[in-house]
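# Just the structure for this:
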Amino acid sequence: MSDVERLLKQAAMQIGAGGSAGFVEVCIMHPLDLVKTRFQLQSSSSALKSSDPHYYNGIVDCMKKMYKYEGLTSFWKGILPPILAETPKRAVKFATFEQYKRFFMFGSSTPTPLTFSLAGLGAGITEAILVNPFEVVKVTLQSNKSLATQVPSTWSVTRQIVRENGLGSKGLNKGLTATMARNGIFNMVYFGFYHSVKGYIPEYEDPLLEFSRKIAIGFTSGVLGSCVNIPFDVAKSRVQGPQPSPGIVKYNSTVGTINLVYREEGFRALYKGLLPKVLRLGPGGAIMLVVYDYVYNFLENKFQDKTQ
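Here you go, the predicted model:
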């Protein structure tokens, strides 16, 4: 097999495994992503805390109120954009991660923790550029507190955003810098920790123990990445979500939004939605990496069978 054929085979396996991992993860964990976004859009300084039926005091309170006022299907509001984006997003992330790894070897014969971290950073920034328009539509849908049956369709929301604000930094690419910072930092920690630690903890011959090993490392990777990048996630939600006063842009730049939230609402506000984010990306991170590994190995075996 030529080098070109080998590279194409590896790319196909990375795309297939990455797309499968992303699809499974988003279908299972989307409700927690929605709860996280609701908390991040909610201002701590609101004077309507007691009277607003949509003010949330915790994850359970949020889910109860969403079920009461918006219906069961509200937990999957805005799921179509990430489903449409997940296959190419995860495919791009895992495929570019492998390519960035080669670039950041710095003369070493084997990848180092720095290699994994920088490759993760590059992969996260790359995927952010691809998925940011989907994120803008998703956050717009998730911020809508009407009954799920009354929420506009994904396509009508997309058309409205393009019609009113275009494709640029005020429209479908709003909050791009925040998305790049969020995804880049998360994946730097996520991939850096997972691949570095996985190399130090020996594999088990028992399939169940090996599965548990990967789940534990993936879970820890997702939790650490979530804790590190949460301020940028809050900024992204504020920039991409509805502004407090219609017609007045309060949240604009990434750093400016972080500073504004800190001044008005305090340091803890920068960690809004952390618990649902951790509950989503801890298990979600484990699911994604484990599904990726198993699908990649399955496809690799299939390719080998065909070439024999």
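# going forward, measure contacts between C-alpha atoms and count neighbours the same way
Will do.
# And for residue 191, the neighbour number?
Applying other Cα atoms under 10 Å, we find 28 other residues in the vicinity of residue 191.
# Chain neighbours aside, what residue packs nearest to it?
Closest residue to residue 191 apart from its sequence neighbours, by Cα to Cα, 6 or more residues apart in numbering: residue 120 at 5.4 Å.
# looking at it, residue 118 is touching residue 104, isn't it?
Yes: under the contact definition of Cα atoms under 8 Å, residue 118 touches residue 104, with a separation of 6.9 Å.
# Spit out the contact partners of the residue nearest to residue 191.
Applying Cα atoms under 8 Å, 6 or more residues apart in numbering, we find residue 120 in contact with 97, 100, 184, 187, 188, 189, 190, 191, 192.
# quick one: the fourth one and residue 124 touch, right?
Right, the one you point to is residue 187. Yes: in this structure, residue 187 sits in contact with residue 124. The criterion is Cα under 8 Å, and the distance is 5.4 Å.
# who touches both of those two?
Here residue 187 and residue 124 share no contacting residue, scored by Cα under 8 Å, 6+ apart.
# Pull out the buried residues from stretch 240-259.
When burial is assessed from 16 or more other Cα atoms under 10 Å, stretch 240-259 yields the following buried residues: 240, 241, 242, 250, 251, 252, 253, 254, 257, 258, 259.
# ok, which pair from those is furthest apart?
For the buried residues of stretch 240-259, with distances taken as Cα to Cα, the pair at the greatest spread is 242 and 259 (18.5 Å).
# Next, name the residue at the spatial heart of this protein.
The central residue of the chain, meaning the one whose C-alpha is nearest the mean C-alpha position (Cα atoms, centre = their mean), is residue 183 at 6.8 Å.
# which residues does residue 158 contact?
Residues 137, 172 are the ones in contact with residue 158 under the rule Cα under 8 Å, 6+ apart.
# Over to residue 232?
Neighbouring residues of residue 232 by Cα under 8 Å, 6+ apart: 178, 179, 181, 182, 254, 258.
# how about the third one, what does it touch?
Taking Cα under 8 Å, 6+ apart as the criterion, residue 181 is in contact with 125, 229, 232.
# Against residue 99, how distant is the last one?
Pointing back at residue 232 there. Using Cα to Cα, to the nearest Å, we find residue 232 at a distance of 26 Å from residue 99.
# next one: the first one
Applying Cα to Cα, one obtains 14 Å for the distance of residue 125 from residue 99.
# Another for comparison:
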Amino acid sequence: MPAESNVQDVTSPASPRTRTMPQPSTNPTTAAGSSSSSAATEKPRRWVKRYRTEVSASSASVLSTITAFPLDSVKTRLQTYPYKGFLDCVNTTYKAEGMRGFFRGVTAPLASVTLVRTVSFSIYQRSKYTYSDWMGKNLGFCPLDHVNKTGAYPTLGTLACFGLAGATAGSGITFIACPFELTKLSAQVSVLMANQKNADPKRQAIALSYHNKGTFQTLANIVKHRGISGMYTGLNLHLLRDTLGTGIYFATYESSKQILTTVSGKDAHKNPIAVLVAGALCGIVSWALIYPIDSVKSIYQRNALMYSRKEKVPLPKIRWFRRDMYRGLGVSMGRSAAVNAVFFSAFEFFKKKINALEDTEPGRSL
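Below you'll find the predicted structure:
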């Protein structure tokens, strides 16, 4: 992962592209001081400061994933099996599987979500500067300069910049996330798959083979029945969901944080309420707009787990505004609001603490 030496937050007072360089001095004493100062700045930076985005994102991911995983498990069950509602799903799961049922498959997302969020934020940070620079040079409007202005509100230009950067990050992490998410889904519904009566004994046997398997056993089982390519079952739907969803996610977060910061008259880093609310909103809005895609992805992946390699799995149609396509939406939105409120609050907190550290290790010299 490349070091994040020049990346600033969107709400920082100055863009790294507009920093003024110091002028050379003709005074020998000043020159010597300047040389000494230059040498000091060339000291190796703390690892944690160079990778502050990655460290903050991974730490916040672990905390937010564990906090809200039971709601994610309920959401997946509601999407793939017919329950009477949220409470019926919770009661049925608890009676049949106990508390463990709500944390089935948590190992995979702990690893995958941490990795995916870390990579996603790294790609996003770099992409938004790239798109902002391009827009500034070719369209005469620099989104990041606009965001840094006191009292500024979102524009179509800032929405486009953050949305495109988010879409770039979403499409980039799909290939990492797909196998992990398939494994998580299998673990979450493995008991239901095993209890589901299939007319085809072969498919029933395959379904039973996933019952009570650990993360790596589940992955090995998928490869056994579906081949290596089986780890990427539903990749097209996953790519569509993550590209659209992540674009909406970041555009909503940055824009709502900017509005709340402007209205309150405080800097974003001094306004934790803005971060908390913006984090909750970005999860709610993104899920509300792409949920039918996620439902079809979950149904398709669940069905595919009961097919052998080379067998064609029927692809469900994405049907917008049909009630069955939105089963579990309320749970998903509530979960996402909680996850992202915790995540972004923790992310900004960790990053602030890291930024407050000295640039180099105390007592360390070249």
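# Overlay them and tell me the TM-score.
For these two chains in superposition, a TM-score of 0.82 is obtained (TM-score structural alignment, normalised by the length of the first structure); 282 aligned residues with a Cα RMSD of 2.9 Å.
# How about the equivalent of the residue nearest to the centre of the first structure over in the second structure: what's its closest non-neighbour residue?
Residue 183 of the first structure maps onto residue 242 of the second structure when the alignment is built from TM-score structural alignment. In space, not counting the residues next to it along the chain, residue 242 of the second structure is nearest to residue 170; the distance is 4.8 Å by Cα to Cα, 6+ apart.
# I figured the one you found was touching residue 249, is that so?
No: with contact taken as Cα under 8 Å, residue 170 of the second structure and residue 249 are classed as non-touching, separated by 9.7 Å.
# Look at these two and report which has more neighbours.
Using other Cα under 10 Å as the criterion, residue 170 of the second structure and residue 249 rank with residue 170 on top: 30 against 25.
# counterpart of that one in the first structure?
Using TM-score structural alignment to pair residues, one finds that residue 170 of the second structure aligns to residue 124 in the first structure.
# Just list the residues touching the match of residue 183 of the first structure, thanks.
Taking Cα under 8 Å, 6+ apart as the definition of contact, the neighbours of residue 242 of the second structure are 167, 170, 171, 174.
# switch the cut-off to 10 Å
166-174, 177, 248-249, 286, 290, 293-294 (Cα atoms under 10 Å, 6 or more residues apart in numbering).
# how far away is it from residue 308 of the second structure?
Remark: distance between residue 242 of the second structure and residue 308 of the second structure (Cα to Cα) = 27 Å.
# And residue 121 of the second structure, by the same measure?
Residue 121 of the second structure sits 36 Å away from residue 308 of the second structure, going by Cα to Cα.
# do the same with residue 166 of the second structure
Going from residue 166 of the second structure to residue 308 of the second structure by Cα to Cα gives 35 Å.
# Test my guess that residue 225 of the first structure contacts residue 231.
No: the pair residue 225 of the first structure and residue 231 does not pass the contact test of Cα atoms under 10 Å, sitting 11.6 Å apart.
# what's the overlap in contacts for these two?
The contact lists of residue 225 of the first structure and residue 231 share residue 182, where a contact means Cα under 10 Å, 6+ apart.
# from the contacts of residue 120 of the first structure, which ones fall inside helices?
Here DSSP state H is the test, and the contacts of residue 120 of the first structure give 97, 100, 184, 187, 188, 189, 190, 191, 192 as lying in helices.
# which residues of the stretch 201-350 of the second structure fall in helices?
Per DSSP state H, counting those that start in this stretch, the stretch 201-350 of the second structure carries helices over the ranges 201-208, 215-226, 235-264, 272-304, 329-355.
# which stretch among those comes nearest residue 4 of the second structure?
Distances from residue 4 of the second structure to each of the helices of the stretch 201-350 of the second structure were compared by Cα to Cα, and the smallest falls on helix 329-355, at 12.2 Å.
# chain center to that closest one: distance?
Going by Cα atoms, centre = their mean, to the nearest Å, the spacing between the C-alpha centre of helix 329-355 of the second structure and its chain's C-alpha centre is 10 Å.
# And that helix, what does it pack against?
The elements that helix 329-355 of the second structure packs onto, with contact taken as 3 or more Cα pairs under 10 Å, 6 or more residues apart in numbering; DSSP states H and E, are helix 47-50, helix 52-80, helix 272-304.
# which residues of the first structure does that helix align to?
Alignment of helix 329-355 of the second structure against the first structure: residues 274-300, by TM-score structural alignment.
# Give the buried residues for the helix or strand where residue 304 of the first structure lies.
Element membership of residue 304 of the first structure, judged by DSSP states H and E, is helix 274-307. Using 16+ other Cα under 10 Å as the burial criterion, the residues of helix 274-307 of the first structure that qualify are 274-293, 295-296, 299-300.
# Look at the residue lying closest to residue 316 of the second structure once chain neighbours are set aside and say how many residues are nearby.
With sequence-adjacent residues excluded and distances taken as Cα to Cα, 6+ apart, residue 316 of the second structure is closest to residue 296, at 6.2 Å. Summarising burial for residue 296 of the second structure: neighbours were counted as other Cα under 10 Å, giving 22.
# so residue 296 of the second structure touches residue 317, yeah?
Yes: at 7.1 Å, residue 296 of the second structure and residue 317 qualify as touching, with contact defined as Cα under 10 Å.
# what sits in contact with each of those two?
Counting by Cα under 10 Å, 6+ apart, the common neighbours of residue 296 of the second structure and residue 317 are residue 325.
# ok, the residue nearest to residue 242 of the second structure - contacts?
By Cα under 10 Å, 6+ apart, the contact list for residue 170 of the second structure reads 116-117, 119-121, 123-124, 164, 177, 238-247, 249.
# one more time with 7 Å, if that's ok
For residue 170 of the second structure, the contacting residues are 120, 242, 243, 246, by Cα atoms under 7 Å, 6 or more residues apart in numbering.
# measure the match of residue 183 of the first structure to residue 173 of the second structure for me?
Residue 242 of the second structure sits at a distance of 8 Å from residue 173 of the second structure (criterion: Cα to Cα).
# next one: residue 57 of the second structure
Taken as Cα to Cα, the span from residue 57 of the second structure to residue 173 of the second structure is 14 Å.
# one step back: just give me the mean distance for the helix holding residue 304 of the first structure relative to the second structure.
Compared with the second structure after fitting, helix 274-307 of the first structure has a mean deviation of 1.8 Å; criterion: mean Cα distance after the TM-score superposition for the first structure.
# Residue 22 of the first structure touches residue 288, doesn't it?
Yes: Residue 22 of the first structure lies in contact with residue 288 (Cα atoms under 7 Å); the separation is 6.2 Å.
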